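Participant: sequence and computational prediction follow.
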Amino acid sequence: MGTLVRKKPRLGMPSLRGAVPALAVLAACLIAYATGSLRFLDDATSWQLGFSVLPQEPGDPYWRTLGISVLNTLVLAGVSIGAATVIGTIVALLAVTGHPLWSRLARGYVQLFRNMPLLVQALFWFAYVTHLPAPRRAFGFWGIHLSNRGLSLPVPTLAGWVVLGAALIGGAAALRASRAFEGRWVRRGAVVLTSMLFVAGLAKFALFAGQPAWDVPQLAGFNFDGGLTVATELIAMVIALSMFGSAYVAEIVRGGFATVPKGVIEAARALALPWWALEVKVRAPLALRAIILPLGSQYTVLVKATSIGLAVGFTDLFAVTMMSINQSGHTVALLCVMTTGFVVLNQVVVSAASALDRAFALPT
């Protein structure tokens, strides 16, 4: 009998087979533009978006308005994916602790938010946020204010960004120079923190003496002035997508931990490894290989689910496309543009997940 030899995976460029749908849709849109079907994108919209990451005016052309809607979708999807990953991982860790109370609470969380329609969650959180107290009676702490007008956050000024950059540079330099404290994490951390504070203070004193490092929102009339204001529709959609997605992420992470063989865990315990080393250096890396691809699929679901924002007035790519169709009447062309946007966004997520899966794959 012959010997079964497993081929080693090639480390060249990834195959473009998965990008064929995105390239096909993009080619169709380019053909439509060449034939004149998309020339209306240079016309002015004559209407303004309710929420936009970048400034948008009624005189802006359709292509710029649609581009801003793509950025709105990216911001919503990115924040929601990050929050869903963190919350879902915490819930999964509670589920695998073995403690009866924490396990039941984790299972109840998953069942509640996974079985509730996303549209219902979005409408509920939007109604809740819009019924918060007015700005004069807003919830506030450390310069952060939450009201029915949205979430007002302090942001760094030019001086603040310079100070933060100087602190990061000082910390990196101190970390590189503190190799003499290898193994002494307390002293090493103290050296890095002290260096960061010293360099940041020196930059603040030398370049921006007397200037504030933060732009803190202040109550002016019936609203807050200054800082960064997060719109109510964005807050509602982030909460809804985060809670909905975290329920699925929790099940994916829990299933990934369940794939780790018990023999590996018992062997690690036999080596007298502490619990944190067992979880971080043994269990988590093995579970990660079974988690990456399902997480990538769930992330694509969250990207497509941003279209639910139309129900609460969030101007994402789907909502702006629908408004553009009502105003211009170019239904087929605009649907083609919207399809291209979603296909490209999801293809980027899938490609990133596939690249991570190949990077963490066990050598054969």
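Facilitator: Right, received. Where do you want to start?
Participant: use CA for all of it now, contacts and neighbours both
Facilitator: OK.
Participant: where do the helices of the stretch 1-150 of the chain begin and end?
Facilitator: Secondary structure of the stretch 1-150 of the chain by DSSP state H, counting those that start in this stretch: the helices cover 20-34, 62-95, 100-115, 118-130.
Participant: dump those helices into JSON lines; add distance to Leu241 and mean neighbour count as well.
Facilitator: Output for those, formatted as JSON lines (distance: least, Cα to Cα, whole Å; neighbours: other Cα atoms under 10 Å):
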{"stretch": "helix 20-34", "distance to Leu241": "25", "mean neighbour count": "15"}
{"stretch": "helix 62-95", "distance to Leu241": "6", "mean neighbour count": "21"}
{"stretch": "helix 100-115", "distance to Leu241": "10", "mean neighbour count": "16"}
{"stretch": "helix 118-130", "distance to Leu241": "7", "mean neighbour count": "18"}
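Participant: closest one to Val186 among these?
Facilitator: Closest approach to Val186 among the helices of the stretch 1-150 of the chain (Cα to Cα): helix 62-95, 26.9 Å.
Participant: roughly how far is that closest one from the heart of the chain?
Facilitator: Mean C-alpha position of helix 62-95 versus that of the full chain (Cα atoms, centre = their mean, to the nearest Å) differs by 4 Å.
Participant: presented hereafter is structure B, for comparison with structure A:
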Amino acid sequence: MIRLWNNLKLRNTALQVAYVGGFVALVLGMALVARANLDELGIISGFDFLFKSTGWKVSFSLIEFTASDPYWRVLLVGFLNTLFLAAIGLVLATVIGVIVGMARTSSNDLARLLGAIYVETFRNVPLILQVFFWYAVFTRFPGPRQAISLADGMFLSSRGIYVPGLNITGLSAFLGIVVFLAGLGVIVWITAAQRFRRMEPARKTRLRLLILAAAALLMAAIFWLGRLPDTPLVSIPALKGLNYRGGVRVSTELTALAVSIAIYGGSYIAEIVRGGFKAVGRGQIEAAQSVGLSAWQVFSRVRFPLALRAMMPILTNQYIWLVKATTMGIAIGFADFFMVVSISINQSGQTLELIGILMAGFLLINFTLAAVLNRINRAIALKGDQLRS
């Protein structure tokens, strides 16, 4: 027996089996105790409630939903709303972060000062306070009859922003936007990936344009297939009675959340962008300038690709955090995944099951996002330490 225990491989295997077995036994014990307590309280466990009618409505939905629809459909509504808000927030936060981050690395003193003021102001105010602030701002605008005209066919009121839109289903709009963003992601990958470094610049440009055109055509096809029957393709909002009819209404809740996440997340991404550009060695920039590259060529072919490689791991972390920040929607009544699950718990009493669904949903979103970004990071990574000054 002692001889077997002295076998390192056998001993490690036995310890691993004991650890996994103990963990499984602990989980099973907790499940059995929880089941016994639920039976004692008369609470029925299981997922049969998913097919029962909810009896309540949601304020915002990308797909059709009525009060008579089952719980699984309202959970799908909340899941899609979270994805939609996360997509808008991440894109806007990235745009703001890149602009402010580049301003902070600029040679212009005023640009650096404004960038620093922006970062230090919005990064140090809690996100929940910014959500309340922007929600209060957007709900204080005039009513529909006195709405502010932003442009031809665009109006801003206390009930939301009214813009021209396509008469298509919310799901097709969501899928079309996702397809187009995926195309942009492929273009970024082609620009920075090591396997495309030897490709001729003209050929690489043609490939990027081809992918962009394909993504735009596929998005247009999805929009066309999702067109509502017996309606014109384009709908323009017009005041009828006490409210606007037609077009697309961006609710105040969605607007406040998107603006808050974009501004707050942009302040963090700006620092990530600044750090990425600072990580590019001065000698590499001088070497690019010495071979006669223009300022734009130095930026697009040297500074940005190297900075992106330094930024990507930290950006992945930040993006995942911003996705989790969408749960702030419950504070102002936006029907995101967290709010829908919370209401479902109050209505059905199936706490453990719904919390498990909530955890599984966010794990699916964040694991998928992390896997995609990590794959991009591995594709654009350089062998060895190439960013030393």
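Facilitator: It's in. Because the structure is predicted, anything quoted here is derived from the model rather than measured.
Participant: can you give me the TM-score here?
Facilitator: The pair, once superposed, lands on a TM-score of 0.75 when counted by TM-score structural alignment, normalised by the length of the first structure; 294 aligned residues with a Cα RMSD of 3.0 Å.
Participant: re the thing from before, now distance to Ser297 of the first structure too, for the helices of the stretch 1-150 of the first structure, in JSON lines please.
Facilitator: Converted to JSON lines, the helices of the stretch 1-150 of the first structure look like this (distance: least, Cα to Cα, whole Å):
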{"stretch": "helix 20-34", "distance to Ser297 of the first structure": "16"}
{"stretch": "helix 62-95", "distance to Ser297 of the first structure": "12"}
{"stretch": "helix 100-115", "distance to Ser297 of the first structure": "16"}
{"stretch": "helix 118-130", "distance to Ser297 of the first structure": "17"}
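Participant: so which of those comes closest to Ala319 of the first structure?
Facilitator: Checking the helices of the stretch 1-150 of the first structure against Ala319 of the first structure by Cα to Cα gives helix 62-95 as the closest, at 8.3 Å.
Participant: give me the stretch of the second structure that that closest one matches.
Facilitator: Using TM-score structural alignment, helix 62-95 of the first structure corresponds to residues 71-104 of the second structure.
Participant: quick one: map Val253 of the first structure onto the second structure.
Facilitator: In the second structure, the residue matched to Val253 of the first structure (TM-score structural alignment) is Val273.
Participant: what does Leu146 of the first structure give?
Facilitator: Checking TM-score structural alignment: Leu146 of the first structure goes with Leu156.
Participant: just the strands in the stretch 201-350 of the second structure please.
Facilitator: Assigned by DSSP state E, counting those that start in this stretch, the stretch 201-350 of the second structure shows strands spanning 234-235, 238-240, 243-245, 248-250.
Participant: average offset between the shortest one and the first structure?
Facilitator: Here strand 234-235 of the second structure, set against the first structure after superposition, deviates by a mean of 1.8 Å using mean Cα distance after the TM-score superposition for the first structure.
Participant: onto which residues of the first structure does that strand map?
Facilitator: Using TM-score structural alignment, the residues of the first structure aligned to strand 234-235 of the second structure are 214-215.
Participant: the last one now?
Facilitator: Following TM-score structural alignment, the partner segment of strand 248-250 of the second structure in the first structure covers residues 228-230.
Participant: that stretch vs the second structure - mean distance after superposition?
Facilitator: Relative to the second structure, stretch 228-230 of the first structure is 0.9 Å off (mean Cα distance after the TM-score superposition for the first structure).
Participant: report the buried residues of that stretch.
Facilitator: 228-229 (16 or more other Cα atoms under 10 Å).
Participant: which other residues reach that stretch?
Facilitator: Under the contact criterion Cα atoms under 8 Å, 6 or more residues apart in numbering, stretch 228-230 of the first structure has outside partners 150-155, 217.
Participant: re the thing from before, got the strands of the stretch 201-350 of the second structure as a markdown table, with distance to Gly22 of the second structure columns?
Facilitator: Output for the strands of the stretch 201-350 of the second structure, formatted as a markdown table (distance: least, Cα to Cα, whole Å):
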| stretch | distance to Gly22 of the second structure |
| --- | --- |
| strand 234-235 | 61 |
| strand 238-240 | 65 |
| strand 243-245 | 61 |
| strand 248-250 | 51 |
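Participant: quick one, helices of the stretch 201-350 of the first structure?
Facilitator: 232-258, 262-270, 275-277, 284-288, 292-305, 317-328, 331-359.
Participant: check those for me and report the most buried one.
Facilitator: Compared across the helices of the stretch 201-350 of the first structure, helix 232-258 shows the largest average neighbour count, a mean of 24 (mean count of other Cα atoms under 10 Å).
Participant: how close does the residue nearest to the match of Leu146 of the first structure when sequence neighbours are not counted sit to Tyr71 of the second structure?
Facilitator: Take Leu156 of the second structure and drop its neighbours on the chain: the residue closest to it by Cα to Cα, 6 or more residues apart in numbering is Ile148, 5.0 Å away. Using Cα to Cα, to the nearest Å, Ile148 of the second structure is found at 39 Å from Tyr71 of the second structure.
Participant: list the contacts of the most centrally placed residue in the second structure.
Facilitator: The second structure has Ala86 as the residue nearest its centroid, 3.0 Å off, counting by Cα atoms, centre = their mean. Contacts for Ala86 of the second structure (Cα under 8 Å, 6+ apart) come out as 322-323, 326.
Participant: out of those, who's nearest Gly170 of the second structure?
Facilitator: Nearest to Gly170 of the second structure among these: Thr326, at 19.1 Å, using Cα to Cα.
Participant: what about the corresponding residue of the first structure for the closest one, how many neighbours?
Facilitator: Residue correspondence to the first structure (TM-score structural alignment): Thr326 of the second structure is matched to Thr306. When neighbours are defined as other Cα atoms under 10 Å, Thr306 of the first structure has 24 of them.
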